[in-house]
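Participant: pasting the structure only:
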């Protein structure tokens, strides 16, 4: 079953492909795309277990590989050639691993928003899988509104006001808990390949893939990660002031301008 896709803009314009985060959908990008669709062909995909792709189940042992195959099929169905891949959080992790594994000559730029690059040690991965397994059990067994409410109580979302959290919770309430639980485990950070070697090898290539990383000023966890990426891998990093983990929803115009700048630079 193919991933649900939503397109806006002129197909003859440069193509942007958007991958949302956990609990999200194609709708998350609407405000940003309103500022881009006049100059770009914008393609949004619903990831497995989310939105109109909720019935698609990723295998637990090969979740990333399965997502890559579905993304490639979606791009082929839409007859997309050269494109920029934009991923937020979970979508960013999938996008980064896609770039690592697919060696796709049509992928011209990679834009990552608040995305982790993987864990190195077996101990860290075991701890993370235990953490994700606990959340998966909550999503699969608890009331969906309660599970989502608890999700947004995590430290990474501490910058959100009560009204912002309420808006997000209401917009996420149409999700199905069991589908979310499956996707959470299939694409757990514990199952993600450590991206440090890929980032290092890409940096040293003559024809390196341009990778742009952005984070919110209020998101201390990913602010620290971005600093590390800038020093260790010379990655192009950008801070968005006065926002947290979800930049494209808190500052859609600035985020759209950021994307346009990277592509035209």
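Facilitator: That came through, no problem. Please read all numbers here as calculations on a predicted model, not as lab measurements.
Participant: could you use CA atoms for every contact and neighbour count after this?
Facilitator: OK.
Participant: list the buried residues for the helix ranked longest in the chain?
Facilitator: The residue-count maximum for a helix in the chain (DSSP state H) belongs to helix 122-141. Under the neighbour-count criterion of 16 or more other C-alpha atoms under 10 Å, helix 122-141 has 125, 128, 129, 132, 133, 135, 136, 138, 139, 140 buried.
Participant: hold the first one in mind and look at this next one:
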């Protein structure tokens, strides 16, 4: 049993079906991929969880246990506890950065990996320092959200960012917002400070040594991540980019059926080991 984490997780075990571990993005929770899982049905078994700083997962101890390095090791320990020696892995945004870190550091644990709107972090120290500065500004805004209404206003502003396209027009946006409001702003601030893009180590140099097949999903309206993922595929020979039409950053919400189809097609084999 892990002494520094009390993970809130959900396990759906379909007999003799391989597991998919889903990792949500910043401000998400273990329900992030519920509709995807419902559509996939009994083709797979599933593990979803609240990442540190999100939902009902508890971090016990120092702030360092929110970092990507510590969180990755904790997830491997959780897989061991649940007797899941190897699985498929799907990560979205922040969860995608974590998924890539897991892939590159624990490749023997994953058959194939799908990264949705993800990145390997920032390549240079000046870029990382500037991102840490910006993330600290966002974290301070979160710490000032002392009421539900203030937190709601923060979220509405968050989804005004260009990478999210017109997600606020989506019929499921209101219900997604309600789910996001279940998080605790102070915990989210800590997560951002210790597992934000500027805080994590750059993974760009490690991409060339990757040994796990990667599917990089990116929305056609997410210009920033189109460039990032194209560059990733040029470095990593086991990575393929799939551009999803009529989507921005949150593909699994905006283009759920196409997202599910990509998961089905990419994870079709029945591995023996």
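Facilitator: It's in. Only a predicted model underlies this, so the values are computations on that prediction, with no experimental measurement involved.
Participant: any idea what the TM-score is?
Facilitator: Scored against TM-score structural alignment, normalised by the length of structure 1, the superposed chains reach a TM-score of 0.90; 259 aligned residues with a C-alpha RMSD of 2.0 Å.
Participant: with respect to residue 157 of structure 1, which of the buried residues of helix 122-141 of structure 1 is nearest?
Facilitator: Residue 157 of structure 1 has its nearest neighbour among the buried residues of helix 122-141 of structure 1 in residue 135, at 15.8 Å by C-alpha to C-alpha.
Participant: ok, for the aligned partner of that closest one in structure 2, nearest residue in space, not its chain neighbours?
Facilitator: Alignment note (TM-score structural alignment): residue 135 of structure 1 maps to residue 138 of structure 2. Leaving aside its chain neighbours, residue 138 of structure 2 sits nearest to residue 189 (7.7 Å; criterion: C-alpha to C-alpha, 6 or more residues apart in numbering).
Participant: that neighbour contacts residue 142, doesn't it?
Facilitator: Yes. Counting by C-alpha atoms under 8 Å, residue 189 of structure 2 touches residue 142, with 5.9 Å between them.
Participant: what's the neighbour count on residue 81 of structure 1?
Facilitator: Neighbours of residue 81 of structure 1 under the rule other C-alpha atoms under 10 Å: 13.
Participant: distance check, it against residue 4 of structure 1.
Facilitator: Distance, residue 81 of structure 1 to residue 4 of structure 1, by C-alpha to C-alpha, to the nearest Å: 19 Å.
Participant: do the same with residue 218 of structure 1
Facilitator: Per C-alpha to C-alpha, residue 218 of structure 1 is found 32 Å from residue 4 of structure 1.
Participant: one more: residue 133 of structure 1?
Facilitator: 27 Å.
Participant: what's the answer for residue 179 of structure 1, then?
Facilitator: 15 Å.
Participant: for residue 180 of structure 1, same thing?
Facilitator: Distance, residue 180 of structure 1 to residue 4 of structure 1, by C-alpha to C-alpha: 16 Å.
Participant: the more surrounded of those two?
Facilitator: Just comparing residue 180 of structure 1 and residue 4: by other C-alpha under 10 Å the higher neighbour count belongs to residue 180, 23 against 19.
Participant: mind checking what that one lines up with in structure 2?
Facilitator: Superposed on structure 2 with TM-score structural alignment, residue 180 of structure 1 falls opposite residue 188.
Participant: ok, now residue 71 of structure 1?
Facilitator: Superposed on structure 2 with TM-score structural alignment, residue 71 of structure 1 falls opposite residue 75.
Participant: how many other residues sit next to that match?
Facilitator: 17.
Participant: from the contact counts, what lies against the one helix or strand it maps to?
Facilitator: Remark: residue 75 of structure 2 resides in helix 68-81, with elements defined by DSSP states H and E. If you count contacts as 3 or more C-alpha pairs under 8 Å, 6 or more residues apart in numbering; DSSP states H and E, helix 68-81 of structure 2 packs onto helix 94-105.
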